[in-house]
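Colleague: Can you look at this prediction? I've put the sequence above it.
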Amino acid sequence: MKHSQKTTKSEWMLTSLFVGEIFVKTKEILGLIDLLNQQLEAANKSEEIDRTFGVFLLLQSVLLHSAQLSMIFHPTWKKRRHRGHLLRTAFNMPDEIGFLQDRKMRDHIAHMDERLHAWYEESPNKVFVRRFFGERGGIAGDAITSGDIFEQYIPEERVFIFRGDEYDMIRLLSCTQKIMKKAEIINKHAWWTDDFKSYFLE
């Protein structure tokens, strides 16, 4: 079925704008990841740099930007779902876009107040660990559970953990790079041309 049969001229133009926004958003994510790597490299060279603050600030920014990218492909408002379907069809990258769809980690950051309240009600020993930078098992003690650790980053694995939920930053980097390249290819074509619209056939 051709989407052009039910997509108006103004919708094609808007869709093109969203493809451009996807390119911009992916570029921002990659820029933030690059800054994160620079922060890690600088911290490894000097003990005077407080890497904890900078690393976790950048991690939060990356997560929020990736969630914004996800919402372009998977809008929550029912009236906008046709747009999401068009874009997912055009990019044809179910694995990469599907990875971004998991907004659990973003929700942890955005709803820190609720997570803290839940921790207080659930934690048996009330041992609170915030922004731990280090390897798995780096905090010893039977009194500490995975649910007691708010924000942990494992630099060797490039994994971000929040109360036991893990987010693979290497996978995010790979998915974002592939989506950006596809957005750049699609946006080489003007929105009114058949070449542009051909990406949206299914």
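Modeller: In hand now; what should we look at?
Colleague: When you work out contacts or count neighbours from here on, use the C-alpha atoms and nothing else.
Modeller: Will do.
Colleague: what's the residue nearest the centre of the chain in contact with, if anything?
Modeller: Most central in the chain under CA atoms, centre = their mean is S66, positioned 2.6 Å from the mean C-alpha point. For S66, the contacting residues are 25-26, 29, 100, by CA atoms under 8 Å, 6 or more residues apart in numbering.
Colleague: Kindly indicate which of those lies nearest F132.
Modeller: I29 (22.8 Å; CA to CA).
Colleague: let's bring in a second one:
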Amino acid sequence: MTKADRDFVFLIFALTESARALRARYEIERLGGVRKQVQPGIVAREFQSVFEQIRLALQFSSNVSKIFWPHGKAASKAAKRGDRLRNLAGLPGRHQLSDRRLRNHIGHIDERLDDWTEQSPCRRARQDFNSP
């Protein structure tokens, strides 16, 4: 078994997740341009794969955020690790990835979907149908 520097492991993980997020982003752009003519005047787009790539890009970006801006109090081991890694990588303390809203949206996707679909026309129609 070989030993690896702890910071090196975290930085390699962040680098790998960053590369995966960028590949997903480029794939989103590529798939966004895919159109198939189903019949004259009707064009289909590849939405399922686009949404999958969006989800992957967000998840990979969230993983990078966790490495450099971990959750916890300023005195925690994780917070100290984040400070040290940001310093090694030359990242400022305030960065787009430091905003935890993205991470929270991903981590609590079920709650976000509840909120988003609360006013769904289909949901209201079912409620109206089931009402006495």
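Modeller: Yep, it's here. Here the structure is a predicted model, which means the values were calculated and not measured.
Colleague: what would the contacts of S66 of the first structure look like in JSON lines with secondary structure?
Modeller: Formatted as JSON lines, these follow (DSSP: H, G, I helix; E, B strand; the rest coil):
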{"residue": "K25", "secondary structure": "helix"}
{"residue": "T26", "secondary structure": "helix"}
{"residue": "I29", "secondary structure": "helix"}
{"residue": "L100", "secondary structure": "helix"}
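Colleague: And whatever residue of the first structure lines up with E46 of the second structure, how far from L58 of the first structure?
Modeller: In the first structure, the residue paired with E46 of the second structure according to TM-score structural alignment is R51. Separation of R51 of the first structure from L58 of the first structure (CA to CA, to the nearest Å) stands at 11 Å.
Colleague: Can you tell me the number of residues neighbouring Y153 of the first structure?
Modeller: Neighbourhood size, Y153 of the first structure [other CA atoms under 10 Å]: 23.
Colleague: Surely it touches V159?
Modeller: Yes - using CA atoms under 8 Å, Y153 of the first structure is in contact with V159, at 5.9 Å.
Colleague: Quick check, the match of E46 of the second structure in contact with N37.
Modeller: No - using CA under 8 Å as the test, R51 of the first structure is too far from N37 to be in contact (11.0 Å).
Colleague: who's more crowded, the two?
Modeller: When R51 of the first structure and N37 are compared for neighbours, R51 comes out ahead with 19 against 16, by other CA under 10 Å.
Colleague: who's in contact with the more buried one?
Modeller: Taking CA under 8 Å, 6+ apart, we find R51 of the first structure in contact with 39-40, 43.
Colleague: Ok, A79 of the second structure next?
Modeller: Residues near A79 of the second structure by CA under 8 Å, 6+ apart: 69-73.
Colleague: Of those, grab the buried ones for ChimeraX.
Modeller: A single ChimeraX command is used to select the members of the contacts of A79 of the second structure judged buried by 16 or more other CA atoms under 10 Å:
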select :69,70
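Colleague: Of the contacts of A79 of the second structure, which pair is most distant in space?
Modeller: It's W69 and K73 that sit farthest apart of the contacts of A79 of the second structure, by CA to CA, at 11.0 Å.
Colleague: Can you report how many residues neighbour G98 of the first structure?
Modeller: G98 of the first structure has 14 nearby residues by other CA under 10 Å.
Colleague: Helix, strand, or coil at P70 of the second structure?
Modeller: State at P70 of the second structure, reduced to three classes by three-state DSSP: coil.
Colleague: That one pairs with which position in the first structure?
Modeller: By TM-score structural alignment, P70 of the second structure lines up with P75.
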